[in-house]
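sequence and computational prediction follow.
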Amino acid sequence: MDTNNFIIFVLSTILIVLIISPNHCSAQLKHNYYSNSCPNVETIVRNAVKKKLQETIVTAPATLRLFFHDCFIKGCDASVILASPSGNAEKDSEDDLSLAGDGFDTVIRAKTAVERVPGCKHKVSCADILALATRDVIVLSGGPNYGVELGRKDGKTSTKASVEGHLPLARFNYKQLRKMFASHGLSQVDLIALSGAHTLGFSHCSQFSKRIYNYKSKSSIDPKLEQGFAKELQKQCPRDVDPRIVIPLDPTSPFRFDNSFYKNLQQGKGLLASDQALYTTRKSKRVVNAFAANTTLFERVFVAAITRLGRLGVKTGNQGEIRHDCRVVNND
C-alpha cells in the first residue's frame, strides 16, 4: 500500500470513529426533529440564506464563523446573537467584535421567514437556524451537502467575560490549537478539517502584520511564509494600512468552498500563523497532504467534524428556550 493510499485508509478509519462516537447530548438531536412542527423549515431557511448570499458574498464566511464562535463559547445555543443594552454580551467581547454583521443578519432573516409560517411560529430555535444556515452557505459556495442534526434550544445568557481565552487566536501555534480543540473533545483531525473553513473569508491586516513586518527583527519576515507571497502581502498591507482593508484567507479561490486551503499550506501560503501551524508537525502534515490530494476525503471528514462541533454544549428540554427574537430572551 503506497503512502497516499495508507493515509486515506487511516483517515477513513478515523472518519468512521468520528461518526459512530457521538458527543454528549447528541442522542437528543435528530435530522427530522421538526418533521411534525415545521416540516418545511429547511427549505424556508435555505431560501432566506440564498437570497442573502445573492446580496453579499460575505454572507458565507460570516455565517460559518458565527457558528464556530457560538459553539466554542457556551455551546451551540445562539448565545452569540444575543444583544445587551449595556454592551456586555458575547458579541461585545474583543474577540467577537470582528464578526461580520452579515452572519447575524442571515440568521435573523431566516428566523423571520420561519416565524411568518403559521405552523412554525415559535417552534424553531435560533440555534438550529444558525446550524442550518451554516450548512446552506457551505453548499451554496460549492461545498458538501449534509444532514443537520436538530433539536437545540437557545441559551438564555450571554456575557462578554465568557469569551475571553476560549477562542483560538491568529497567532496560536499547533500545540495551542490542539489543546484548545481537545478541551472541547475535538481531535487533531477535527482541528485540521474545521480549519478548512478558511477556504472562505477574509482577514484584517492586523491579524498577520507581524508575520510580514518585525517578525524577529525590524525588517524580517516569518520564514514559514513563502517569500514571494509575503512581499505581495506587504504591498496589500503597508505598515500604515487602513484598518478596514481585508485580505482573502485563501488567495486561490476565496469565494468557493474547496480544498485549496490545504494546497496553500503546502506552499507556505497560509495567511494566519495559526493556519500555517497546521503544516508544522509530521502528523499534521500527513493530514493536510491527504486533504490537499483528495477533495472527497476532505469533504467527508469536514462534515463529520462540523457535525461534532454542532453537538457542543447543546441545550435541550428545559435547559433553554426557543427565542421569539434571536436578539433577546423571551419575556414569558
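Received the coordinates, thanks.

can we go C-alpha only for contacts and neighbour counts from here?
OK.

where do the strands sit along this structure?
Under the criterion DSSP state E, the chain contains strands at 202-204, 246-248.

export those strands to CSV and tack on distance to Val328 and mean neighbour count?
Listed next are the strands of the chain as CSV, based on distance: least, C-alpha to C-alpha, whole Å; neighbours: other C-alpha atoms under 10 Å:
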stretch, distance to Val328, mean neighbour count
strand 202-204, 29, 19
strand 246-248, 31, 16
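
neighbours around Ile44, how many?
18 (other C-alpha atoms under 10 Å).

can you give me the helices for this structure?
Applying DSSP state H to the chain gives helices spanning 3-20, 41-55, 59-74, 101-116, 126-140, 174-182, 188-195, 209-212, 227-236, 260-266, 273-276, 282-293, 295-309.

list the buried residues for the first one?
Buried positions in helix 3-20, judged by neighbour count with 16 or more other C-alpha atoms under 10 Å: 7-8, 11, 15, 18.

repeat for the second one
For helix 41-55, the neighbour count (16+ other C-alpha under 10 Å) marks 41-42, 44-46, 48-50, 52-53 as buried.

below is structure B, check it against A:
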Amino acid sequence: MANSMSFLILLCLVFAPFCLCHKKMGSYLYPQFYDYSCPQAQEIVKSILANAVAKEPRIAASLLRLHFHDCFVKGCDASILLDGNGGIISEKGSNPNRNSARGFEVIDEIKSALEKECPHTVSCADILSIAARDSTVLTGGPNWEVPLGRRDSLGASLSGSNNNIPAPNNTFQTILTKFKLQGLDIVDLVALSGSHTIGNSRCTSFRQRLYNQNGNGKPDFTLDQYYAAELRNNCPKSGGDQNLFYLDYVTPTKFDNNYFKNLLAYKGLLSSDEILLTKNEESAELVKLYAERNDIFFDQFAKSMIKMGNISPLTGSRGQIRTNCRVINT
C-alpha cells in the first residue's frame, strides 16, 4: 500500500500540469489512470466518437457542451447523464438542458463498449472528459492529456443545473461570477467561450437580441444590422423556437478562432458571446488576442479545459463506477 501511494504521488509530481491532487483523500487524477486497468479505454472512446462525428458533425459540439454542463453542477461527476427515476430528478429537464442537451446515445454506445472490454472500470465522468477532448481534436482543435480517475455521482441537482450554468442572456458580471464560483477566471471564461466556434444555438436563445434586447422593443445595437436581418429570416418574433443557427457562421464545423473574429465584426450570435468584447476591457483584449493568434487560443483552451475538468471530481471511494451512465448501480 505504501509503495502504491508513493507511485501515485510520484505520478502526480511528474505530471503536475495535468494532475489534480487530493491530499486529504489520498486520491489523484492523472492521464495514465487506466493504463493497466483498461489500456484500450481512450482508443475505444475515440473510435466510436470518430464514427459519430463522421455521421453527424454537430455531435462534437453537443458532447463538448455536455461536459461543460456537467462540470458546472456538483463538479465533473456525470450527474447530467442520469435519467429521472428512483427519487432522482434529472438535470436533463433544467432550463439550460431541456430540448438542447444531446449526445447521450453516443455516451451510451461508448460505455457499452467499455463495459465489454473492461467491466466496472471506466467511469461515465471520465468518458465525458475524454469525449470532450476528442470532440475538439476531431473538429480541428487542440489536443491535451486528460487527467483521469473521476468517479460517478449518486445523484443529480436540477436546481444546480438551473442556477450554475451561464445563460445566453446573463450579464457579463453574472457569467464571470458563475465561472469564479467554479474556480475559473476571466481567461478561462473567454477561452472556453471559444468552444462556440462549433455547434448550433436555438432561436429562443438569442431572439431578444433581434427584437427586444433591453425591454425597449429595439434590437441589440452591438449586433451587426445585416447579420441581424439574416437571422430574423428564420427567427421570427414568435414561433420557430427550436430553429437552429450556427454559432460560428464562417466555419461552423471547424474548431478555430473564427468565433473571436466574428465578435470583432459584431457577429457573435449570443448576447453572452458579444459581451466578451463590449462589456469588459480585459475580456475584450483577450478576444482581440485570440482572434489574431489561433495558436495562443488553442494553447489556453487546452489549459482551461483541463482546469474545468478538475472541478470537484469524486475520487477514491466516493461515488461509484456506473455500469449504465443513465442510472445508479443497484
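Thanks, I have it. No experiment lies behind these values; they were computed from the predicted model shown.

need the buried residues of helix 3-20 of structure 1 in CSV with distance to Val114 of structure 1, can you?
Below are the buried residues of helix 3-20 of structure 1 laid out as CSV (distance: C-alpha to C-alpha, whole Å):
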residue, distance to Val114 of structure 1
Ile7, 43
Ile8, 41
Leu11, 38
Leu15, 34
Leu18, 32
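
for Gln207 of structure 1, which non-adjacent residue is closest in space?
Ala170 (6.2 Å; C-alpha to C-alpha, 6 or more residues apart in numbering).

what do you get for Ile19 of structure 1?
That would be Ala304: by C-alpha to C-alpha, 6+ apart, it lies 6.1 Å from Ile19 of structure 1.

trace that neighbour over to structure 2, please.
Taking TM-score structural alignment for the superposition, Ala304 of structure 1 sits opposite Lys303 in structure 2.

now stretch 91-107 of structure 1, how far from the chain's geometric center?
When distances are taken as C-alpha atoms, centre = their mean, to the nearest Å, stretch 91-107 of structure 1 is centred 13 Å away from the chain's centroid.

which residue lines up with Asp256 of structure 2 in structure 1?
Aligned partner of Asp256 of structure 2 by TM-score structural alignment: Asp258.

my guess is that match contacts His198. True?
No: with contact defined as C-alpha atoms under 8 Å, Asp258 of structure 1 does not reach His198; the gap is 9.8 Å.

thinking again about what came up before, and the match of Ala304 of structure 1, how far is that from Val14 of structure 2?
Distance from Lys303 of structure 2 to Val14 of structure 2, counting by C-alpha to C-alpha, to the nearest Å: 17 Å.

comparing the two, which residue is more hemmed in?
Here Lys303 of structure 2 and Val14 are set side by side on neighbour count (other C-alpha under 10 Å), and the busier one is Lys303, at 19 against 12.

so how many other residues sit close to the closest residue to Ile81 of structure 1 other than its chain neighbours?
Residue nearest to Ile81 of structure 1 in three dimensions, not counting chain neighbours: Arg327, with 5.6 Å by C-alpha to C-alpha, 6+ apart. A total of 17 residues lie near Arg327 of structure 1 under the criterion other C-alpha under 10 Å.

who's in contact with Arg327 of structure 1?
81-83 (C-alpha atoms under 8 Å, 6 or more residues apart in numbering).

so what's the residue count around the closest residue to Ala50 of structure 2 other than its chain neighbours?
Leaving aside its sequence neighbours, Ala50 of structure 2 sits nearest to Leu138 (C-alpha to C-alpha, 6+ apart; 7.0 Å). Residues contacting Leu138 of structure 2 under the criterion other C-alpha under 10 Å number 20.

test my guess that Leu138 of structure 2 contacts Ala52.
No: using C-alpha under 8 Å, Leu138 of structure 2 is not in contact with Ala52, being 10.6 Å away.

and of the buried residues of helix 3-20 of structure 1, the nearest to Ser183 of structure 1?
Leu18 (16.3 Å; C-alpha to C-alpha).

so how far is Leu15 of structure 1 from the nearest residue to that closest one once chain neighbours are set aside?
Using C-alpha to C-alpha, 6+ apart and skipping residues adjacent in sequence, the residue nearest Leu18 of structure 1 is Ala304, 6.3 Å away. Relative to Leu15 of structure 1, Ala304 of structure 1 is positioned 7 Å away (C-alpha to C-alpha).

same deal with Asn40 of structure 1?
Taking C-alpha to C-alpha, one finds Asn40 of structure 1 at 30 Å from Leu15 of structure 1.

endpoints of stretch 241-257 of structure 1, how far apart?
29 Å.

over to stretch 23-43 of structure 1?
By C-alpha to C-alpha, the extent of stretch 23-43 of structure 1 from end to end equals 27 Å.

same check, this time on stretch 199-207 of structure 1
Start-to-end, stretch 199-207 of structure 1 (C-alpha to C-alpha) is 17 Å.

what range in structure 2 matches it?
Per the alignment by TM-score structural alignment, stretch 199-207 of structure 1 matches residues 197-205 in structure 2.

residues in contact with that stretch?
Contact partners of stretch 197-205 of structure 2, identified using C-alpha under 8 Å, 6+ apart, comprise 58, 60-62, 168-169, 235, 240-248, 251-259, 270.

centroid residue for structure 2?
Phe68 (2.7 Å; C-alpha atoms, centre = their mean).

what does Tyr34 of structure 1 align to in structure 2?
By TM-score structural alignment, Tyr34 of structure 1 lines up with Tyr34.

for the closest residue to that match other than its chain neighbours, give me its contacts.
Excluding the flanking residues, the one nearest Tyr34 of structure 2 by C-alpha to C-alpha, 6+ apart is Ala41, at 7.1 Å. Ala41 of structure 2 makes contact with 34, 114, 122, according to C-alpha under 8 Å, 6+ apart.
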